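# For reference, the sequence and a predicted model appear below.
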Amino acid sequence: MGLRWTDSIDLAIELLEAHPDVDPQWIRFTDLHAWVCALPNFSDDPTKSTEGLLEGIQMAWIDEAN
C-alpha cells in the first residue's frame, strides 16, 4: 500500500527528493496538494486532504530540509 495523507514525514522526504530546489516554507497549499498527488508512491484519495494535513506535511518538509 502506498503513502497516505497522514504519512507526513514519508511524504516530506519524497517531496524533498522530488523538489530539491524548493523552499517548503513558501509553498502554496494548492501546489503542495498537486505535488503530493503526483508522487509515484501516493495512493490516498486526493479529496481527503485538509488544510491541517497539508500544514503537517509542509512542517515535516521544512524539518527534513533543515
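Received it, and whenever you're ready, just let me know what you need.

# drop to CA atoms for contacts and neighbour counts, all remaining ones
Noted.

# Which strands and helices lie in contact with the host helix or strand of residue 16?
Here residue 16 sits within helix 8-18, counting by DSSP states H and E. Contacts defined by 3 or more Cα pairs under 8 Å, 6 or more residues apart in numbering; DSSP states H and E place helix 8-18 against helix 29-38, helix 51-65.

# take a look at this one as well, against the first:
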Amino acid sequence: MWAVSAALVGRDDPGSRQMWVSVVFLVVFTGLLSVTSLWLWRQQAGRVGRPVHHAAPRRMVRRRQANA
C-alpha cells in the first residue's frame, strides 16, 4: 500500500512530504516484517529433531495412606 502511494505521489509531486512519509513507512514496516520473518525462521529451525510434547508428562501419583 505504501509502495503504491509513494510511487503515485512521487510521480505527481516528487520530493513532497507525503511521498517521503510513504517511503519511511514502507522502509519501517519492511524492516519489521524482515526481522519478524527471520526470528520465526530461527525459532522453527531450532526445534527440528526435538520430540513434540503436547501434554504434561505422566508422573506416578502417590496417595497418602491414612494412619489408623
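Nice, I can see it. Fair warning: this is a prediction, and the values are worked out from it, not measured in the lab.

# Quantify their similarity with the TM-score.
Superposed pair, TM-score by TM-score structural alignment, normalised by the length of structure 1: 0.26. Supporting alignment: 28 aligned residues with a Cα RMSD of 3.5 Å.

# still on that earlier bit, how about the helices and strands packed on helix 8-18 of structure 1 in JSON lines, adding distance to residue 16 of structure 1 and mean neighbour count?
Listed next are the helices and strands packed on helix 8-18 of structure 1 as JSON lines, based on distance: least, Cα to Cα, whole Å; neighbours: other Cα atoms under 10 Å:
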{"stretch": "helix 29-38", "distance to residue 16 of structure 1": "11", "mean neighbour count": "15"}
{"stretch": "helix 51-65", "distance to residue 16 of structure 1": "7", "mean neighbour count": "17"}
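
# Residue 8 of structure 1 is nearest to which of those helices?
helix 51-65 (4.6 Å; Cα to Cα).

# got TSV for the helices and strands packed on helix 8-18 of structure 1, with distance to residue 10 of structure 1 too?
What follows is the helices and strands packed on helix 8-18 of structure 1, written out as TSV (distance: least, Cα to Cα, whole Å):
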stretch	distance to residue 10 of structure 1
helix 29-38	11
helix 51-65	9
